[in-house]
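[1] I'll drop the sequence and a predicted model, then ask my questions.
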Amino acid sequence: MATPEYTPFVFLLLLFQSGVWGVPVCQTPQESPTCGYKSCHATKPGMLNVHLVPHTHDDVGWLKTVDQYFYGDRNDIQHAGVQYILDSVVDQLLKNPDRRFIYVETAFFYRWWKQQTDDMQNTVKQLVNEGRLEFVNGGWCMSDEATTHYSAVIDQMTMGLRFLNDTFGHCGRPRVAWHIDPFGHAREHASMFAQMGYDGFFFGRLDYQDRNRRMVAREQEMLWRASESLTPPMADLFTGILPNGYNPPEGFCWDQSCDDPPIRDDPDLEDYNVDDVVTRFLHIAHGQALVYKTNHIIMTMGSDFQYENANLWYKNLDKLIRYVNQMQSNGSEVNVLYSTPSCYLQELHRVNLTWPLKGDDFFPYADSAHDFWTGYFTSRPALKRYERISNSYLQTCKQLEVLGGPISRKGPFGAGDSETLKHRLNKVYHCTVCVTSLSPLSQVLVSNTLSSLSGSSAPRVYCEHLNISVCPLTETSKKFSVNVYNPLARPVSWPVRLPVNGTAYSISDAKGKAVDSQVVPVSQATAAVRRGRGYAVNELLFQVQAPPLGYSTYSVSLLQNGPPSPPSPLPRFLRVTFDRETGLLSSLSNLETQQTVKLSQNFYWYNASDGNNSESIQMSGAYIFRPNTSTPFIISKTSLYLHVFQYNSICMRPTKRSRFIPWFSPWVSQVVRLYTDSRALELEWTVGPVPIGDDLGKEVISRLDSSINSSGVFYTDSNGREVLQRRKDYRPTWNLRQSEPIAGNYYPINSRAYIKDDKDQLTVVTDRSQGGGSIQDGSLEIMLHRRLLYDDVRGVGEPLNETSDIYPEGLVVRGRHLLSLSPPAMAADTHRPLAQEVVLQPLITFTDGELHPSTRLEFSGLQAVLPPAVHLLTVSQWDQDTVLLRLEHQYQASEITHTLLSLGGDPSVWEVSLKPMEIRTFLLRVRQR
């Protein structure tokens, strides 16, 4: 096949740009006379207006699969059938034009919508255009806020909002963000919602101490200033806390799943109860008004998977509104109406009050003194890593779909294969401790594009278990090529480890230059964790370089009698020392800045509470983290120290300083690696199967203890973006009464955390979302794995005790932490690129045998590298000839010395300015040439 002549894609025409980057709206909105704020029922000045909001909360995967939830299957697990909810609600809305309903989860609505007739779709459009059916939030799901990465949140919101916009136009646009179910709320989510153009944000859960204080102070509604970098009001968002979580007031649930009595309004019957219902309702309304600031209050009338028989709800709500409002003739000052969150928000705006300001976030969340929901930050660590890898793969597929053009979408999956990946992946973001899982991801799109760009039709092989040294092709082939695609807009240098059975290999890069490599034995832990899925005895290690938004190809050949590997150069940026007796880390040095900190690292486990405690019966479970004591058990005080005398040429000289494998126990091990050109120390940990033969649940942590004087302060990222300060036993907005000294000091770590003093900053970059804290000065601990024996009574109904066919005695989890040491003023230049590379890691594919001489071995989709502060967040096919592009300034204002950045290039084409933490979205018409 002849090699095609490719140049990077060219942007021809700028169609649209916006700071509202949830989804661009390409049409000119036509203001409807009835939908949106104009559809709201009138309220009564001088009265207490009670806004009843009929709603359902439909988890996109929790105890059942998404399919089972939609169809109402496996109701023995949980009674829920979303298709019946939507059928019933639409029917009931048509019977009374005063009625209202809000719907949230676009994933379910999209599926229901596709099954409707044209007549039904037109009927629903009429309900939406009249504001009787209103969409809120509008994402594919209601994403968890602690463990999701911002790029994934943006994707799933874009997907849902685009469907609503394409289907319903202006009237389908949600005006309110609605996160009633997440267990704590991230500042970055509020910042994203503000930049997406939402007018307000409502949620249901916050810490019980915070709520109590806010109720007394009447501060349950506030202005959330959700960024320290973006100039107000770019990230300002009005935020309200709902009064009953997201449930109805006690005694007023009229769903088929509820036991509250209906309104019996026949005065001739003995069980007539209208007077009692009205009295109880007025009492609740007046009580709620005492803890809110205005003469408007909101009541959520619905709950999980309710309204399957919407007639039950609406028949009683109609009566409630009629009979309560009749009391106005007797002097009552309570007015009840059907409403929506946006209508309620409009009335709060009209009151024109000054609202309290919020600058931090809502983590950690506790619903009582010993019940901190900080365990789920780490629960199901294998799934959390699976999601992160899949998200990276999705971003790569979207890029390759653009770079490859129409040819990328040919194959058994048809056009829009990246859409298939989006639909599957977006279901995971709602619930990270649920049973949702991903289907195998299609590789057709990647193969099509890489074949087109390279001019080679050779079959491509994907090895999805390289982290445990399994790849059938590299284990058996004597000659193969390695293609490394880099989804970042800057070059990357990436270490590659391939399972092999040979002892010497020659490697050449895309220009034919020889590449240093080394062969080392597969570690004992890796051999054990494979469970027969591979048989390689060695690993081939070498460093690859990949251009921005492009690929590079490396050729690998087995040498029958190859010479021994040459001595490797010493690391350029870091030096690590180990204790001779224990084999543990003892110090870390930055060779560029001449910094050294004392540093030790070990593994511990907390004994999980079984509820047999005088203070509380709360157990540690999938959501709740509650250790039995504040002192963890060390995994091994006398670790066996194994010296390995050979390692790859990009790491260290083959001396006793080579590769270090501290062996902590039969179920915990770690490999420590330091690459020549890396500014980070790699700790690859393997944990499991966690033993439970002693009838003790275990929460396993890795703890770093350093000489840094952190003064009770550490820092964590918020959804992978801005960093927040955390202080031990402290909350910025109330005087904390700490009742759980460990769990109450744990926070979500989505991509990185660090401790620092005036001279040194020690940063840990994680490869998945985890939880952690700084319990002692100079210390940073991160939870790795949890295996528990009791349910925490938060709805899952089973212990967090994961097993599988491969690991019937308990799951084994492997991951990486990257450690860097820098002066605080320079640290962002290291940890942000590191975190970016872990989130958007190179995609590696293989071809067997020798490539055709005409094969194009290297390609870049960019004509120039973007500046260091600019991140190419999204490149995605929007329409047939239109591409969605997002550019992000990835530094906070405190991390840079300038606040304006131009992308340069020919000003006659286009120029973009980005401020710190700003994301801008563009729709571009693209031509490939």
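    Okay, I see it. Numbering: from 1, shown residues only.

[2] going forward, measure contacts between C-alpha atoms and count neighbours the same way
    OK.

[3] Might you report the residue contacts of the closest residue to Cys471 other than its chain neighbours?
    Leaving aside its sequence neighbours, Cys471 sits nearest to Cys463 (Cα to Cα, 6 or more residues apart in numbering; 5.3 Å). Cys463 makes contacts with Val470, Cys471, Pro472, Thr845, as judged by Cα atoms under 8 Å, 6 or more residues apart in numbering.

[4] Check whether Cys463 sits in a helix, strand or coil.
    Assigned with DSSP: H, G, I helix; E, B strand; the rest coil, Cys463 falls in the coil class.

[5] in stretch 752-766, what counts as buried?
    Under the neighbour-count criterion of 16 or more other Cα atoms under 10 Å, stretch 752-766 has 752-757, 760-766 buried.

[6] Now go through these and say which are in strands.
    Among the buried residues of stretch 752-766, DSSP state E puts Arg752, Ala753, Tyr754, Ile755, Lys756, Gln761, Leu762, Thr763, Val764, Val765, Thr766 in strands.

[7] For the residues you listed, work out which two are farthest apart.
    Comparing every pair within those by Cα to Cα identifies Lys756 and Thr766 as the most remote, at 17.6 Å.

[8] related to what we said a few turns ago, possible to save the contacts of Cys463 as CSV with neighbour count?
    Below are the contacts of Cys463 laid out as CSV (neighbours: other Cα atoms under 10 Å):
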residue, neighbour count
Val470, 24
Cys471, 23
Pro472, 17
Thr845, 19
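
[9] out of these, who's nearest His817?
    Checking those against His817 by Cα to Cα gives Val470 as the nearest, at 21.2 Å.

[10] what's the spacing between Ala369 and Tyr208?
    Distance of Ala369 to Tyr208, computed by Cα to Cα, to the nearest Å: 8 Å.

[11] another one to put next to it:
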Amino acid sequence: MAGLYLSFLFQLFFCLSCPATNPSMLNVHLVPHTHDDVGWLKTVDQYYYGDRNNIQHAGVQYILDSVIDQLQKDPARRFIYVETAFFYRWWKQQNQSTQRIVTQLVNEGRLEFINGGWCMSDEATTHYSAVIDQMTLGLRFLNDTFGECGRPRVAWHIDPFGHAREHASIFAQMGYDGFFFGRLDYQDKARRMKTKEMEMLWRASESLTPPLADLFTGVLPNGYNPPEGFCWDQSCDDAPIRDDPDLEDYNVDEIVQKFLNAGFYKANHIIMTMGSDFQYENANLWYKNMDKLIKYVNALQAKGSKVNVLYSTPSCYLQELNLANLTWPLKTDDFFPYADDAHDFWTGYFTSRPALKLYERLSNSRLQTCNQLEVLGGPKSKSGPFGEGDSDTMSKAMGVAQHHDAVSGTEKQHVAYDYARRLATGWAHCEVLVRNSLAILSGSEAPHVFCENLNISVCPLTESSHKFSMNVYNPLGRTVSWPVRLPVNGSVYSVTDANGRAVDSQVGNVFISLKCTCYIYDMKSSCLLPLLSVRWYNASAGNNKESPQTSGAYIFRPNSSDPFVINKTAETQIVTVSSTVQEVTQWFSPWVSQVVRLYEGHRELELEWTVGPVPVADGLGKEVITRLDTDIKSSDYFYTDSNGREVLERRKDYRPTWELKQTEPVAGNYYPINSRAYIKDDKHQLTVVTDRSQGASSLYNGSLEIMLHRRLLYDDYRGVGEPLSEPGDFSDGLVARGRLLLTFTPPDTAADVHRPLAQGMVLQPLLSFQDGTPSANTKLEFSGLQTDLPPAVHLLTLSQWDEDTVLIRLEHQYQAKESKTHSQPVTVNLQKLFSTLDVLGASEMSLGANQWKEDMDRLQWNAEKTSKPLPLSAKDPSPWEVTLNPMEIRTFLLRVRQL
């Protein structure tokens, strides 16, 4: 046993091998790196292979080839790599000899994986469940391939356009020691440089007991680029170091004197990013010049210089900061919105490409369903009566879709098509698995049909058949009530459930509306309908006197603070009143309409909006919003979620950590919402639950506005090189459709309503159809759980891990003090969860599922000030009974046997 223990310590020390520093000097950590977008101007495949270089010269496979070659030539050299989606491809193509070399470099700490997710995800428009999944996908590959030495210790988001508090919380719970990023608001950055607060401790949860969600966070001094004048890639124009004194162009003295100005950092260590977008395709250029830089700067130490330059990594830099035992400023809010100049707010991408944003969100729901049915159906789900299916293809497509130029909507049009194609391919693989699983669970091999175009009222089976069955799979861990609308071809239908009981339904205008499943809210109080209006901001064309900045895929910049109202008196075309649903259809213009629905027994009001094609023949780009005006006395405050989890307070024209000089009164007050936003006063709260990520604000007392669609005529000069003007399938311009759920409740009970609604919107029931009636031996009802989960508990993850193990995540979905009823610890018995699985063993893991929980040992940091202490967390009463505290996510690997 002693020998095994010593071996483990040696291996761990071997992985973290860091170069020596000099405590009496300023240590400059050079970090060689490349930033490789998983799609942006080119598709993922084009970037990897180096195709379409007429668009952008970039070939990731050559970068990795070249770096590995150069690392072998000098043991002092280091390199970090981030995007596992690309490394996974490259690794599979290497021979065993190259793989052994790479493994040795990883073991020696000279090739270090940083961040380690499938991609570097966006932080504004991603949902936390998809972020956790894509991180797990990348981290598992690194762990399976390299073991402990492949585990990233630092989160690295050098390019996303603003930073979410929930992301920091996720990274902390995954066991990361620190987090570095490159972009923050220009006013915030100027203040931090002046006060030497470029590095801080981010307390990323108001509910989790510190230090569970505490994360050391640093702002990189040059974004993610090298210092000016020190870029030595083949894509750069900076002069190489010319160190032959016999030559006329000798420039060593000039380079050395120019090297460093780092007065705004607190410790005697600073980090320098030596690389940029898709650099190191010819790594020899970089390393040859950095070798010389290190040599000549350090040579001056003999003459009294106090500067020490070394090859390093973010982990080694972070380790030195921790050893310094300094006290760091505390950060508790987030880094939105981001602006890089007075009129350049990156708040447009919160809404850009609304159809892709919805498709990504629906794909996330389908992936969770696919994963669950793979577990519940057993091994035959992957290879059953309908052929070979898998969830891996969808997992990888969703991993790519989380990239900060994917779901964000900031990619070129042909790349957006490629992201959507990947999701469609992933679902095609999952469809086979789902059909197999449903056949196994129901005992019927009659084929299940999935209607992909219900959003445009198309389903060939329901429109052609007079008798069909609809199967509803609910991926949530509790019973829900879900309205369904289907296109049909008859006027009279009899609808029954699995027990032959009649289900409320209504046929009208060739649709059938019905309520599926059981639990329905009692509607005991009236619903106050806000005044609904649809408006559009005139997008800046760059001809404003204050700034030439235009609205584009990234930037939201309206020409005026007052949007145009689209037809103040909307035409009410259809009114439907029945025992099932009341609905009103309103036309504001030929390109804007909405349907307002209230289903019997539901508290929420459904607003289905349709916008497009947005007309631009008048030469004006348009940013379309819906505005909800109420008499709520919100006093310039409103609230938005962070990646679908905890809620943050927002205040008009205000930032919690610096004195804001507001220069864009609309765009500068926009924030991302992933699932909900609300305004409130002492008596009332208006909450809006969304079906995708969007931008939102409250610019007037009692008002909440949400941006629905954007069509623009100019590029915004952030690299995309084309305007955001999406083509439509059947028309000139994209038609987007979506749903908002509105609730009007007292503030103290609002969370009990909108939390379940938001989860239901993210994890929607999967509908499948079979022609005719089920056979007599078909099992019509099935539950994978023995009983409903408690209201506060959400089944976040259920997926097959290995042959006899499954990965499960249970989360407490309420914040501390958010709900009088549900913001309490709750206990779940792991052995009594599933109806088809016998749980034989359980081991708790980190949130990223790449460490045992008991082995997590994060660096601890000192903060300048502390927030109010939270109550101590409740403990597990027994090994099988796990207790979840508010906002806690617990991850387990279960050893199971199929019953």
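    Right, received. Where do you want to start? All values derive from a computational prediction rather than experimental measurement.

[12] All the strands of the stretch 301-450 of structure 2, residue numbers only.
    Ranges of strands in the stretch 301-450 of structure 2, per DSSP state E, counting those that start in this stretch, are 307-311, 327-328, 330-331, 339-341, 344-345, 383-384, 387-388.

[13] and those strands, which is most packed in?
    For the strands of the stretch 301-450 of structure 2, the largest average neighbour count (mean count of other Cα atoms under 10 Å) is found in strand 344-345, namely a mean of 25.

[14] quick one: contacts for Pro483 of structure 2?
    By Cα under 8 Å, 6+ apart, the residues touching Pro483 of structure 2 are Ser513, Leu514, Lys515, Cys516, Tyr599.

[15] Within the helices and strands, which one has the equivalent of it over in structure 1?
    Using TM-score structural alignment as the criterion, Pro483 of structure 2 maps onto Pro495 of structure 1. Assigned by DSSP states H and E, Pro495 of structure 1 falls within strand 492-500.

[16] For that strand, list every residue counted as buried.
    Residues of strand 492-500 of structure 1 classed as buried by neighbour count (16+ other Cα under 10 Å): Val492, Trp494, Val496, Arg497, Leu498, Pro499, Val500.

[17] again, but for stretch 194-213 of structure 2
    Across stretch 194-213 of structure 2, burial judged by 16+ other Cα under 10 Å covers 196-213.

[18] distance from the centroid: which residue in structure 2 tops it?
    In structure 2, Asp246 marks the outermost C-alpha relative to the chain mean, sitting 55.4 Å out by Cα atoms, centre = their mean.

[19] would you say that one is within a helix?
    No - with three-state DSSP as the criterion, Asp246 of structure 2 is located in coil rather than a helix.

[20] Need the counterpart of it in structure 1.
    Match for Asp246 of structure 2 (TM-score structural alignment): Asp268.

[21] Next: Thr690 of structure 2.
    Under the alignment (TM-score structural alignment), Thr690 of structure 2 maps onto Thr766 of structure 1.

[22] For the stretch 351-500 of structure 2, just list every one of the helices.
    Taking DSSP state H, counting those that start in this stretch, the helices of the stretch 351-500 of structure 2 run over residues 354-377, 392-401, 413-442, 460-464.

[23] so which of these comes closest to Val611 of structure 2?
    For these, distance to Val611 of structure 2 was read as Cα to Cα. The smallest value, 10.4 Å, belongs to helix 354-377.

[24] Mean deviation, the closest one versus structure 1?
    Once fitted to structure 1, helix 354-377 of structure 2 is off its aligned match by 0.2 Å on average (mean Cα distance after the TM-score superposition for structure 1).

[25] what's the neighbour count on Asp562 of structure 2?
    The number of residues packed near Asp562 of structure 2 is 12, by other Cα atoms under 10 Å.

[26] correction: Pro29 of structure 1
    There are 10 residues near Pro29 of structure 1, going by other Cα under 10 Å.

[27] residue contacts, Asp716 of structure 2?
    When contacts are counted by Cα under 8 Å, 6+ apart, Asp716 of structure 2 touches Gln549, Thr550, Ser551, Gly552, Ala553, Tyr554, Ile555, Pro723.

[28] Now the alignment partner in structure 1 of it. Nearest residue, chain neighbours left out?
    Counting by TM-score structural alignment, Asp716 of structure 2 lines up with Asp792 in structure 1. If the residues on either side of it in the chain are set aside, Asp792 of structure 1 comes closest to Gly621, at 4.5 Å by Cα to Cα, 6+ apart.

[29] residue in structure 2 matching the one you found?
    By TM-score structural alignment, Gly621 of structure 1 lines up with Gly552 in structure 2.

[30] And Arg927 of structure 1, by the same measure?
    Match for Arg927 of structure 1 (TM-score structural alignment): Arg897.

[31] just checking, that match is part of a strand?
    Yes - the assignment for Arg897 of structure 2 is a strand, going by three-state DSSP.

[32] how many neighbours does the closest residue to it other than its chain neighbours have?
    Leaving out its chain neighbours, the residue that sits closest to Arg897 of structure 2 by Cα to Cα, 6+ apart is Asp838, at 5.1 Å. Per other Cα under 10 Å, the neighbour tally for Asp838 of structure 2 reads 17.

[33] Now for Asp838 of structure 2: which residues touch it?
    Counting by Cα under 8 Å, 6+ apart, Asp838 of structure 2 touches Gln831, Val896, Arg897, Gln898, Leu899.

[34] which one is the fourth one nearest to, not counting chain neighbours?
    Excluding its sequence neighbours, the residue lying closest to Gln898 of structure 2 (Cα to Cα, 6+ apart) is Leu837, at 4.9 Å.

[35] Quick one: residues contacting that neighbour.
    Leu376, Val896, Arg897, Gln898, Leu899.

[36] Ile456 of structure 2 maps to what in structure 1?
    Alignment note (TM-score structural alignment): Ile456 of structure 2 maps to Ile468 of structure 1.

[37] any idea how far that match lies from Phe660 of structure 1?
    On the measure of Cα to Cα, Ile468 of structure 1 and Phe660 of structure 1 end up 18 Å apart.

[38] Same check on Arg111 of structure 1?
    Distance of Arg111 of structure 1 to Phe660 of structure 1, given as Cα to Cα: 52 Å.

[39] Can you tell me the SS state at Lys38 of structure 1?
    Quick answer, by three-state DSSP: Lys38 of structure 1 is helix.
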